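S.K.: Got a predicted structure here, sequence first:
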Amino acid sequence: MNSQKTWIICCIFNFLIASLMGLLLRFLYLFPLNSINYNFLLHAHSHVAMLGWVYLIIYVLIVHFFIPKEKRKKPIYNQLFWVSEFSVIGMMIAFPIQGYALFSIIFSTLHILVSYIFCWLVWKDCSKEKSSQKLLLTAVLFMFFSTFGVWCLGPALSIQGKHSAFYQIAIQFFLHFQFNGWFIIAVLALFLKQFKKPFDKKYFNRFLYLLIVSIFLTFAFPVSWYISNAFLKWINCIGVILQMTAFVSFYKMLKPQIYSFKENLNLTVKMAYGLALSSLFLKVTFQLLVLFPNLAEASHQIRNFIIGFIHLTTLGIITGFLFGILIQNKLLSNQSYWLRLGIIFFFLGYLMTEVLLFLQGGFLYFNKGIFSKYYESIFGTSIFIAAGLLLILMSVIKTKKQESIN
């Protein structure tokens, strides 16, 4: 239990560092500092958020929920966690200093190699019977598959250069299958694990297979940014429709258990799951909207839309589900006033920054320029995210100390 609490503290610490880096990125729009390379810091922010928070907290929860008690005690799980954390700390230091260069690449590569060992362990130790397990193993396969994009970066760089379609598509390959395949399916597997009764197999299988196919087909959308071909737009269109159909089946699968499930949840957990599911609905809706050519063009050309969509996925869907699961299972103590306040601060910061990002994106889309006090507003609202994470971290550390004394 103590090692698990320590793991969670490390994950939230990483998340706090990533949020402070994000806050500094927004500060640089107000007060540029020549000593800080914006792009290097941006790489650090994204890697620490993805690999230090999302990957590692999913790791912790997979070990907790899916690995049988006698197997999770094996030293390898603890060793893998700390090697992964070591690689995150390395990226945390190397990226702001040198960007993509020798040391940051070494630490990134180390993280990928360790994730392969984790994939193998989960596949070996996890039961393959229940719906949530099937979903988890699908997520793990997507994690492995997504890394093919990373291994293509070296050849793409040496053969065609950094600005080539090959290089950019390799990056999008990794990001698309990492977010839509590994991260989102993994948190959905963890969410389904919280339900006590089995699901209707017909709806589950329809959801799973349609979702898998839609993930492959919607990869056509980022590819279409670099290769002009009408066929790609039609492939994406089919993928988006299949994705919507998949989540209709997901809702029908959950519907018989929703009310009994909600009865046992406290207000904080309901808020976290509500935010996650609302964000998921918005994500599917936005992907439907970008089927319109003008919006499709704007979605990858207007930076505010890009950041808003990424944060919708990472902070809204993924982190919403993760916080809900952590609090529901008392891995984060809901009895703590500071934790509840931290969660409220975090979600307020998320909602306010999303409104500002999409509002500013709308202004740019309609050629209205930057609205008054935008940079000051988004910096100010981002403070809520960092402050919320600081309060959550302090609460977890305090709870761990009290448990140690008792």
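M.R.: Structure's in. What do you need?

S.K.: okay, CA-based contacts and neighbour counts for the rest of this
M.R.: Noted.

S.K.: is it true that residue 172 touches residue 222?
M.R.: Yes - in this structure, residue 172 is within contact of residue 222 by C-alpha atoms under 8 Å, at 6.5 Å.

S.K.: What is the burial count for residue 260?
M.R.: Counted with other C-alpha atoms under 10 Å, the neighbours of residue 260 add up to 11.

S.K.: Next, the buried residues of the strand or helix carrying residue 307.
M.R.: For residue 307, the host element (DSSP states H and E) is helix 303-311. Within helix 303-311, the residues scored as buried using 16 or more other C-alpha atoms under 10 Å are 303, 304, 305, 306, 307, 308, 309, 311.

S.K.: got a list of contacts for that helix?
M.R.: Here helix 303-311 makes contact (C-alpha atoms under 8 Å, 6 or more residues apart in numbering) with 283, 298, 299, 300, 354, 357, 358, 360, 361.

S.K.: Off-centre distance for it?
M.R.: Distance of helix 303-311 from its chain centroid, counting by C-alpha atoms, centre = their mean, to the nearest Å, is 13 Å.

S.K.: ok, and here's another one to check against it:
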Amino acid sequence: MTSGSGAEVGAGAWPPLREELRGIEPYGAPQLDVPYALNVNENPYAPPAACVADIAESVARAAETLNRYPDREFVELRAALAAYLSRDVAPGQAPVAPEQVWAANGSNEVMLQLLQAFGGPGRTALSFAPTYSMYPEYARDTHTAWVAGRRAEDFTLDLDAARAAVGEHRPSVVLLPSPNNPTGTALSPEAVDVLCGAVGDDGVVVVDEAYGEFRRAGTPSALELLPVHRNLVVTRTMSKAFAGAGLRLGYLAAHPAIADAIRVVRLPYHLSATTQAVALAALRHADALLGQVDALRGERDTLVDWLRAQGHDVADSDANFVLFGRFADRHAVWQGLLERGVLIRETGPEGWLRVSVGTPEEMAAFRDALTIVTKENQ
């Protein structure tokens, strides 16, 4: 006898999901209809009109050939991304070459492909908590063992402890967000040097620069170290600084052999013709799209100063978000802000909250709401 769902009475749970996935909630921040959504680190400024027009025209041209598969190797896009990344290399350093570049549907897919290629059964991925909450999911989905070391009290890396963790666990992949999510902490070049040296040819060190364009003056990109370490991978995204969260385009720069190896695990024609067309159009307007980055940096620094003046602990941030605390009941603070139309993120270490940097109007609304909520929760 069977139930209406087709599952046999007394049989195991339906559907026949992998056991380690049962009961797990899918990743995702709350999507709520509020006046001020400051919880997912989006760029609050829409692309300029000229960029939108170029995108529309480019997609229209791509639509004329949608009966054909897209360029599987996305040669034109790789060249454009290499030229863009070359802006961040050190003076006198050779530019990033197209064969060093790989792209996929968001930096999430780039990371997953890296774990598919260099992780897997019998291998280990290592990061240092607090860190991006998707990293252990990439490991889980690729049957890669997951190990999280700890950061120092100020959220920087203790290099001796990091080196020891590499020696103990012998990871195939080390995942290092810089700026770190959720703390906003940037890695020093010394930290990248130390970890690349510790891992050696046994693995790859991935420096995740999803928020790299927001780093403060004087903070270098790990791209400068690509000629020094062949096991270094630097990832970026067009979701944040390029105001392209809806585009879903992430990419990396690495030794050509690493970029080439990822081709083994990619799905056929994984980047659609329209995705390639939109990304190329956005890159043609890079200067205009990045024009708001300085404004967002200024808003971030003003917000950090204001939060500290109110007596909050605030992590130094090189990103477009700020981690602040410490609250005896952070959920009550989060809920109080939500009731006043301000949605932020309840993430990171216990007692801390994270707010995305928005427009001056959004930041004013956040400050007003937090002032009230903080007094109510004292």
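M.R.: Arrived safely. Remember, it's a predicted structure, so these values are computed and weren't measured experimentally.

S.K.: TM-score for the pair, please.
M.R.: Scored against TM-score structural alignment, normalised by the length of the second structure, the superposed chains reach a TM-score of 0.27; 188 aligned residues with a C-alpha RMSD of 7.6 Å.

S.K.: follow-up on the earlier one: what is the most widely separated pair among the buried residues of helix 303-311 of the first structure?
M.R.: The span of the buried residues of helix 303-311 of the first structure, defined through C-alpha to C-alpha, is set by 303 and 311 at 12.3 Å.

S.K.: ok, the spatially closest residue to residue 137 of the first structure that is not a sequence neighbour - how many residues close by?
M.R.: Excluding the flanking residues, the one nearest residue 137 of the first structure by C-alpha to C-alpha, 6 or more residues apart in numbering is residue 123, at 6.7 Å. Using other C-alpha under 10 Å, residue 123 of the first structure has 17 other residues around it.

S.K.: Would you state the helices of the stretch 301-406 of the first structure in chain order?
M.R.: Secondary structure of the stretch 301-406 of the first structure (DSSP state H, counting those that start in this stretch): helices at 303-311, 319-328, 337-365, 374-405.

S.K.: Could you single out the most deeply buried of those helices?
M.R.: Ranked by mean neighbour count, those are led by helix 319-328 with a mean of 22 (mean count of other C-alpha atoms under 10 Å).

S.K.: could you say what helices and strands that one packs with?
M.R.: Judged by 3 or more C-alpha pairs under 8 Å, 6 or more residues apart in numbering; DSSP states H and E, helix 319-328 of the first structure is in contact with helix 184-192, helix 267-289.

S.K.: Buried ones in the last one, by neighbour count?
M.R.: To tie it back to what came earlier, the one meant is helix 267-289 of the first structure. Buried residues in helix 267-289 of the first structure, counting neighbours by 16+ other C-alpha under 10 Å, are found at 268-277, 279-280, 282-283, 286-288.

S.K.: Minimum distance to residue 58 of the first structure: which of the helices of the stretch 301-406 of the first structure has it?
M.R.: For the helices of the stretch 301-406 of the first structure, the distance to residue 58 of the first structure is smallest for helix 319-328, at 7.8 Å, taking C-alpha to C-alpha.

S.K.: centre of the chain versus that closest one, how much separation?
M.R.: Taking the mean of its C-alpha atoms, helix 319-328 of the first structure sits 13 Å from the chain's own mean (C-alpha atoms, centre = their mean).

S.K.: picking up where we left off before, max pairwise distance over the contacts of helix 303-311 of the first structure: which two?
M.R.: Spanning the widest gap among the contacts of helix 303-311 of the first structure are 283 and 360, at 18.2 Å by C-alpha to C-alpha.

S.K.: Out of the contacts of helix 303-311 of the first structure, which is nearest to residue 396 of the first structure?
M.R.: Residue 396 of the first structure has its nearest neighbour among the contacts of helix 303-311 of the first structure in residue 354, at 26.9 Å by C-alpha to C-alpha.

S.K.: Next, residue 176 of the second structure: secondary structure please.
M.R.: strand (DSSP: H, G, I helix; E, B strand; the rest coil).

S.K.: For residue 336 of the second structure, see how far away the closest residue to it other than its chain neighbours is.
M.R.: Leaving out its chain neighbours, the residue that sits closest to residue 176 of the second structure by C-alpha to C-alpha, 6+ apart is residue 207, at 4.8 Å. According to C-alpha to C-alpha, to the nearest Å, residue 207 of the second structure stands 36 Å off from residue 336 of the second structure.

S.K.: ok, these two, which is more surrounded?
M.R.: Set residue 207 of the second structure next to residue 336 and count neighbours by other C-alpha under 10 Å: residue 207 wins out with 24 against 20.

S.K.: Mind putting the helices and strands packed on helix 319-328 of the first structure into TSV with distance to residue 90 of the first structure?
M.R.: Shown next, in TSV, are these (distance: least, C-alpha to C-alpha, whole Å):
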stretch	distance to residue 90 of the first structure
helix 184-192	25
helix 267-289	31
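
S.K.: Ok, which of those helices comes nearest residue 134 of the first structure?
M.R.: For residue 134 of the first structure, the closest of those is helix 184-192, at 8.1 Å, according to C-alpha to C-alpha.

S.K.: I'd like the distance between residue 204 of the second structure and residue 236 of the second structure.
M.R.: Separation of residue 204 of the second structure from residue 236 of the second structure (C-alpha to C-alpha): 16 Å.

S.K.: got it, and residue 250 of the second structure?
M.R.: 6 Å.

S.K.: so what sits against both of these two?
M.R.: residue 107.

S.K.: wait, doesn't residue 272 of the first structure sit right on residue 321?
M.R.: Yes - the criterion here is C-alpha under 8 Å, and residue 272 of the first structure meets it with residue 321 at 6.4 Å.

S.K.: any idea how far residue 333 of the second structure is from residue 374 of the second structure?
M.R.: From residue 374 of the second structure to residue 333 of the second structure the distance is 7 Å (C-alpha to C-alpha).

S.K.: The two: which has the busier surroundings?
M.R.: Counted by other C-alpha under 10 Å, residue 374 of the second structure and residue 333 do not tie: residue 333 has more neighbours, with 23 against 15.

S.K.: Please, which helix or strand holds the more buried one?
M.R.: helix 330-339.

S.K.: now residue 375 of the second structure
M.R.: Going by DSSP H and E, residue 375 of the second structure is in helix 360-376.

S.K.: Is residue 192 of the second structure within a helix or a strand, and which one?
M.R.: Going by DSSP H and E, residue 192 of the second structure is part of helix 189-199.

S.K.: next helix or strand past that helix?
M.R.: As assigned by DSSP H and E, the chain's next helix or strand after helix 189-199 of the second structure is strand 204-208.
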